[in-house]
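# Here you go, sequence then predicted model.
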Amino acid sequence: MLFNSFEFTVFIPIVFIVYWFLLNKKLKLQNAFLLASSYVFYGWWDWRFLGLIIFSSFVDYTIGFYLGKTNKVPLRKRLLAISLILNIGLLGFFKYFNFFIESFNDTIRFFGNNFDLATLNIILPVGISFYTFQTLSYTIDVYNRKLEPAKDAISFFTYVSFFPQLVAGPIERATNLLPQFYKKRTFDYDFAVSGLKLILWGLFKKVVIADNAATFVNIIFSNTENYSGSTIFLGVILFSFQIYGDFSGYSDIAIGTSRLFGFKLMRNFAFPYFSRDIAEFWRRWHISLSTWFRDYVYIPLGGSRGGLWQKVRNTFVIFVLSGFWHGANWTFMSWGFLNALFFLPLLVLKKNRINTDLVAEDKFLPNLREVFQMLVTFVMVNLAWIFFRADSMSHAAQIYFKIISPSLFAMPELMPLKVIILIIIFVIIEWLRRDREVVLDFSDWRIPRPLRFLIYYLIISSIFLLGGQQQEFIYFQF
């Protein structure tokens, strides 16, 4: 069920009314109803995979229960190992089985052997990468005694399958979201209104920015051999805004929908294209994933402790793993590797933490140095996005060679003026609201109420009048 679908516009009011008006004073029934609603939401895509998420929830709930019952270190390690093996094993089978088989076959053929192992027709369950990492965070935190084991199965199962963020995040930590299912929730009007504002802006980003950009991105990337370097680079830039509008738009809708039901999810994007270096970009892009790898992979490996070699190794490990998490293709790992290379000079020079404040804070415009830093960072991010969007390594190579050719300086064959104007307006709005988590929260500007509602009306109108052809959310494939 897509957030921008007719089914969801029917689904969400029904769930909201039952949740608040019929079950308002019954916490356990509220949680049970959210669980049932989440299974309907997920099963709308394919009921067959409900068993998988139920099994994953059952395994980690049971392991958490037994972790809470024992202090024996060897037994606790075995329990954690079971959770890791089962969760990563399921993720590996559904997402990476064919990749490893095809890579093995390619290696065998390289040495002159025609023997091929057969691949399987495997359907990737939507959201498996997200809820797998979510359940793993629970068992790891319980193992490390950062979290008490869940004693209420309904609350835990609902935490794993909570429908607003089930299929594309944010990847919520059990330490943040699970306790919210234990506490009585009362309707907070202002909190719910902030949620509606997030939903509205998220829909604008998805429908008006991402879907419009997607039309031209698909044309350009499907016919790279027919276009000049300038057109292809324009396509890369449009893809940057497509993936940002698509994924951050989904996150805004997920966080906003959660607020309608009294839940606070972590922020997943913080205006990443206003970053002044690649380190700042990764503190602002897909925050729930980057912090997950930081806390559960980077720090356990030693983090920034130890010598330079250890820091470099750990950095490449988390970036390449992040790429591999996104998909079973060498292009994703190359995307992660290239980002690690971009990050490396900052790490070596110990400048990866110099831009932690807000760019041009308390100023209307950035200075020339900040403009230059943002442009350089944006170009670096775009160069990496080529691997992310390309169909194969050879396709990526074709795109890079076109971009560095003299045709980069030719006039683009395609010039989608409407999309470019919409993106410029979008960037201006986000720049003006870069100090706010909710872009459409105008409380600091003291705008008269009629004018605020006019702004909301214009955004709603633009969604219906200027929206592009409906596209599935990009991160559904991950």
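That came through, no problem.
# okay, CA-based contacts and neighbour counts for the rest of this
Will do.
# from what I can see Tyr182 touches Ser155, true?
Yes. Here Tyr182 reaches Ser155: they are 7.1 Å apart, a contact under Cα atoms under 8 Å.
# Which one's more surrounded, these two?
For the pair Tyr182 and Ser155, the greater number of neighbours falls to Ser155 (23 against 16), based on other Cα atoms under 10 Å.
# Verify the contact between that one and Asn31 for me.
Yes. Counting by Cα under 8 Å, Ser155 does reach Asn31; the two are 6.3 Å apart.
# Which neighbours do these two have in common?
Residues within reach of Ser155 and of Asn31 at once, by Cα atoms under 8 Å, 6 or more residues apart in numbering, are Phe181.
# Second structure for comparison follows:
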Amino acid sequence: MLFNSLSFALFLPVVFILYWLVCRKNLRHQNILLVVASYFFYACWDWRFLFLLVFSTVLDYFSGVKMAEANNQRVKNFWFWFSISVNLGFLGFFKYYNFFITEFAAAIANIGFQVNPWTLEVILPVGISFYTFHGLSYVIDIYKDKIKVKRDFIDYSLFVSFFPLLVAGPIERATHLLPQIKKKRTFDFTYAADGLRQILWGLFKKIVIADKCAEYANEIFNNSGDYSGSTLFLGAVYFAFQIYGDFSGYSDIAIGTAKLFGIDLLRNFSFPYFSRDIAEFWRRWHISLSSWFRDYLYIPLGGSQGGMWMKVRNTFVIFIVSGFWHGANWTFIVWGLLNALYIMPSIVFKTNRNNLDIVAQGRYLPTLKEFFQVMLTFCLTVLAWIFFRATDLTQALNYVSDMFSWSLFALPTKMPANSNTFIMLAFFLVMEWLGREQPFALAKLGLQWKRPIRWAFYYAIIAVIFYCADAKEQQFIYFQF
């Protein structure tokens, strides 16, 4: 069930009505309803993988209880490592088994031995990386005594499986979401209206920006040998907007949907393409994952407390693991390494926290210096996205080689695009720029306008969404991760 599908457009109002009209006086009933709705939502993808979600939930719930009841450190350690090992084992088996077995077979073949590896012919369970990380954060926080164990299985199940964030995040923390699940919720019209605006903008990002850019990015990447360097660069730019519109659009819809139920989810994007350096970009891109790796990997490794060598080592570890988290392909590893190299100057010269505020804060236009900083950061990011998008390293390297030719400085030829796409991209960038100091572009934009003008603006966006929508809904990129 896709957020941009008719089935979700029917599913959401039904759950909303039952939640606020039938169950509104009983928090327990509200939570049970959301758990049932979440399991139904997940089963719509493939009911056969529902047992993995249930198993992971039971495992981490039971492990948390056992750690809380442990009368010595050895027992606590056992249940902690048992939960970690089983969770990562399932994730590794489904997501990385084929990668490791084929790479092992290739390595053996290089020294003269031929093997026929047994590979899995199964699809990756949707959302497994996300709900696994939800459970891991809970278990780790209990082990480190940061939170108390939750003995209500329904509440914990809702934390893991809450349907807006279930398949592609944001990656929630028990310290943030569980207290909200335990607290009585009352309907707030202003908060719900804010959620609807965020859903609207998320749908615009996905359907109008991401899906349309995907058409041109796919055409150029799949036929890269037919295009000039400037057109190849444009194809990489298309993909940059595709992945941003797709993933941040999903996050906006998820966060906006949660607001309809009186629940606040972690922010996942903060206008990353307006960043002035790579360090700022990673504070604004996929925030829930970046902060997860920071808290549960970077800091435990020593963070930045052990001198320059430790900072450099830990930074490379984080980016390599982040790349590998995205998929079992060397392209993701190289993408992570590239970003680690990009951020190294700011680590070495201690400038990685120079840009903590939003660019041109309180001003309509950036300075010339800020403009060039943003453009340089964007171009570096676009270059790295080529490796993220490519099917393998050979395609990525050939794409980059062909792009960095003399034709890079010529006008694009055989350009697969139309004027409507450029108009929509220009509108999108203007809206994002005007709303960059808010949680999302439409959070405050237009609220002071007269009601007819404001509603005309919203209906115009809805009309564009319907105009650009394909007959067949397009999946979100991050479902494969």
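Sure, I can see it. All values reported here derive from a predicted model rather than from experimental measurement.
# Superposing both, give me the TM-score.
Laid over one another, the chains give 0.98 as their TM-score (TM-score structural alignment, normalised by the length of structure 1), with 478 aligned residues with a Cα RMSD of 1.2 Å.
# Give the residue farthest from the middle of structure 1.
The outermost residue of structure 1, judged against the average C-alpha position, is Gly112 (40.9 Å), by Cα atoms, centre = their mean.
# Roughly how far does the spatially closest residue to Ile171 of structure 2 that is not a sequence neighbour sit from Leu266 of structure 2?
If you skip the residues right next to it in sequence, Ile171 of structure 2 has Ser288 as its closest partner in space, 5.3 Å away by Cα to Cα, 6 or more residues apart in numbering. Distance of Ser288 of structure 2 to Leu266 of structure 2, computed by Cα to Cα, to the nearest Å: 7 Å.
# So between those two, which is more surrounded?
When Ser288 of structure 2 is set against Leu266 and neighbours are counted by other Cα under 10 Å, the residue ahead is Ser288, at 20 against 16.
# tell me the contacts of the more buried one?
170-172, 266-268.
# Next, find the distance separating Phe3 of structure 2 from Ser304 of structure 2.
Separation of Phe3 of structure 2 from Ser304 of structure 2 (Cα to Cα): 40 Å.
# When those two are compared, which one has more neighbours?
A count of neighbours by other Cα under 10 Å puts Phe3 above the other of Phe3 of structure 2 and Ser304, at 24 against 17.
# quick revisit: which of the contacts of Ser288 of structure 2 are also in contact in structure 1?
When those are mapped onto structure 1 and checked using both residues aligned by TM-score structural alignment, their matches' Cα atoms under 8 Å, the preserved contacts are 170-172, 266-268.
# Just the closest of these to Val139 of structure 2, please.
Glu172 (13.1 Å; Cα to Cα).
# thinking the closest one is in contact with Leu136, fair?
No. Checked against Cα under 8 Å, the pair Glu172 of structure 2 and Leu136 is beyond contact range at 10.7 Å.
# Give the residue from these two that has the larger number of neighbours.
The residue with more neighbours, out of Glu172 of structure 2 and Leu136, is Glu172; 26 against 22, by other Cα under 10 Å.
# Is that one in a helix, a strand, or coil?
Under the three-state scheme (DSSP: H, G, I helix; E, B strand; the rest coil), the conformation of Glu172 of structure 2 reads as coil.
# What about the closest residue to Arg389 of structure 2 other than its chain neighbours, how many residues nearby?
Nearest non-adjacent residue to Arg389 of structure 2, counting by Cα to Cα, 6+ apart: Phe239, 7.6 Å away. For Phe239 of structure 2, the number of neighbouring residues by other Cα under 10 Å comes to 26.
# Phe239 of structure 2 -> structure 1?
Mapped onto structure 1 by TM-score structural alignment, Phe239 of structure 2 lines up with Phe239.
# who does the longest helix anywhere in structure 1 touch, helix- and strand-wise?
Counting by DSSP state H, the longest helix found in structure 1 is helix 73-110. Packing contacts for helix 73-110 of structure 1, counted by 3 or more Cα pairs under 8 Å, 6 or more residues apart in numbering; DSSP states H and E, involve helix 50-67, helix 128-143.
# switch to 10 Å and redo it
With contacts defined as 3 or more Cα pairs under 10 Å, 6 or more residues apart in numbering; DSSP states H and E, the secondary structure elements packing on helix 73-110 of structure 1 are helix 50-67, helix 128-143, helix 308-326.
# relative orientation of it and helix 308-326 in degrees?
When axes from the mean of the first three to the mean of the last three Cα atoms, to 10 degrees is applied, the directions of helix 73-110 of structure 1 and helix 308-326 differ by 70 degrees.
# what about Phe162 of structure 2, neighbour count?
Here the count is done by other Cα under 10 Å, and Phe162 of structure 2 has 25 residues near it.
# aligned partner of it in structure 1?
By TM-score structural alignment, Phe162 of structure 2 lines up with Phe162 in structure 1.
# residues of stretch 178-185 of structure 1 that come out buried?
Residues of stretch 178-185 of structure 1 classed as buried: 178, 180-182, 185 (neighbour count, 16 or more other Cα atoms under 10 Å).
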